[in-house]
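Student: structural data only, the sequence is not supplied:
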């Protein structure tokens, strides 16, 4: 599905470069159940390709809806020096996301923040909308 890696570069006041990249990897849940293994392989390949592209940088945050399923995809492919911000900051916490369809907790952590930081450190990570879905905003425009 023509997935892309969106990349932004930032420099701090000491001229240190921080690269922040995001992607939305292949979605296995929208395919027929028999194709999950094939889609999982594509998702793993996309993750590896993104990491390979980004690892030349000293300070990187790769994040997004990576559709990662530890049971189906295995552990996220972290090269030496890379960490998963959630497991680094909150060891032992599952970090499962809320399922918007109303079924409660999805029991998966599909959204990830994967970091390779030489000049920075992770000070924490928090989940937004922990117990329930975040209410949708509605903008109403009326004519005069």
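Tutor: The structure has been received and is ready for your questions. These figures come from a predicted structure and were not determined experimentally.
Student: make it CA atoms for all contacts and neighbour counts henceforth
Tutor: OK.
Student: list the buried residues in stretch 88-95.
Tutor: Neighbour counts over stretch 88-95 (16 or more other Cα atoms under 10 Å) mark residue 95 as buried.
Student: below is structure B, check it against A:
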């Protein structure tokens, strides 16, 4: 599976979209979760032949992308919806109930409040999201959490959920908003902001097991050292399902 904040600003959109589409096609992931999915990105995405293998979050035939959140799945989406989150930034959580063979999973896509001083509101937003996932057989939470490791909001992450990067690559920074290695992140950072692992994949399941996780989009575009696919790096993870089958998630 992939989570990717694709940076909704149209600056350099043509070049960045080409890079994003190539990365996503190569990833061949079963679940794609996007943040800041603006119209230019969605239009380009749905012109790709490989996207025909996916179902997207939609209600009444209309693409569902509240606050730029969007999800694609190679497995059937049995239902989806949106719940508004606390705060004055107009944030929401997009959720989809996905059937993976005989397993039902609820996936939630988030882009939490961005304000560096918004710790309290991010904790409140996470509580709404975890309440939404509580009754699901298996819970999956993907997106831009807008806080890094060892920040106060870490205490708001509920114990049954495993942070896949922390489980598989403990001690590695895994910065997805990397001011040292992404010029676009440098340009878009708040004053005094540092590199952080903002983008995460969390899993609650006794059956699924994490197998691998890595970053994507962490190289500048060819011939354009100041231009990346996004100001965030994406995250891609594989899970092992019952019976030893590995999902190219």
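Tutor: Structure's in. What do you need? Bear in mind that the values here come from a model prediction, so they are computed numbers and not experimental data.
Student: excluding covalently adjacent residues, which one is nearest to the residue most central in space within the first structure?
Tutor: Computing the C-alpha centroid of the first structure and ranking residues by Cα atoms, centre = their mean puts residue 112 first, at 2.8 Å. Computed as Cα to Cα, 6 or more residues apart in numbering, the closest residue to residue 112 of the first structure that is not its neighbour in sequence is residue 63, at 5.4 Å.
Student: so how far is residue 29 of the first structure from that neighbour?
Tutor: Going from residue 63 of the first structure to residue 29 of the first structure by Cα to Cα, to the nearest Å gives 20 Å.
Student: how about residue 9 of the first structure?
Tutor: Relative to residue 29 of the first structure, and taking Cα to Cα, residue 9 of the first structure is found at 32 Å.
Student: mind giving me the packing neighbours of the biggest helix by length in the first structure?
Tutor: When the first structure is parsed with DSSP state H, its longest helix is helix 36-54. Judged by 3 or more Cα pairs under 8 Å, 6 or more residues apart in numbering; DSSP states H and E, the packing partners of helix 36-54 of the first structure are helix 70-73.
Student: any buried residues in the helix it packs on, and which?
Tutor: Buried residues in helix 70-73 of the first structure (16+ other Cα under 10 Å): residue 73.
Student: that one vs the second structure, average offset?
Tutor: Helix 70-73 of the first structure: mean distance to aligned residues in the second structure after superposition is 4.1 Å, counting by mean Cα distance after the TM-score superposition for the first structure.
Student: which residues in the second structure does the following helix or strand past that helix match up with?
Tutor: Next in sequence after helix 70-73 of the first structure, counting helices and strands by DSSP states H and E, comes strand 83-84. Strand 83-84 of the first structure lines up with residues 162-163 of the second structure when matched by TM-score structural alignment.
Student: ok, stretch 44-51 of the first structure next?
Tutor: Mapping stretch 44-51 of the first structure onto the second structure (TM-score structural alignment) gives residues 123-130.
Student: so how far is that stretch from its chain's centroid?
Tutor: Computed by Cα atoms, centre = their mean, to the nearest Å, the chain-centroid distance of stretch 123-130 of the second structure equals 16 Å.
Student: list the buried residues of it.
Tutor: Applying 16+ other Cα under 10 Å to stretch 123-130 of the second structure flags 123, 125-130 as buried.
Student: ok, the residue in the second structure that residue 127 of the first structure lines up against - contacts?
Tutor: Matched to the second structure by TM-score structural alignment, residue 127 of the first structure sits across from residue 215. Shown in contact with residue 215 of the second structure (Cα atoms under 8 Å, 6 or more residues apart in numbering): 174, 176, 233-236.
Student: of the residues you listed, which are still contacts in the first structure?
Tutor: Counting by both residues aligned by TM-score structural alignment, their matches' Cα atoms under 8 Å, these that remain in contact in the first structure are residue 174.
Student: give me the number of residues near the residue nearest to residue 112 of the first structure?
Tutor: 18 (other Cα atoms under 10 Å).
Student: so how far is residue 40 of the first structure from it?
Tutor: 18 Å.
Student: residue 67 of the first structure too?
Tutor: From residue 67 of the first structure over to residue 40 of the first structure the distance is 9 Å, taken as Cα to Cα.
Student: same deal with residue 50 of the first structure?
Tutor: Distance from residue 50 of the first structure to residue 40 of the first structure, counting by Cα to Cα: 15 Å.
Student: for the residue nearest to residue 112 of the first structure, which residues are in contact?
Tutor: 20-23, 111-114.
Student: okay if I get those residues as CSV plus distance to residue 73 of the first structure and secondary structure?
Tutor: Converted to CSV, the contacts of residue 63 of the first structure look like this (distance: Cα to Cα, whole Å; DSSP: H, G, I helix; E, B strand; the rest coil):
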residue, distance to residue 73 of the first structure, secondary structure
20, 24, strand
21, 21, strand
22, 19, strand
23, 17, coil
111, 14, strand
112, 14, strand
113, 16, strand
114, 16, strand
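Student: brilliant, that's me finished.
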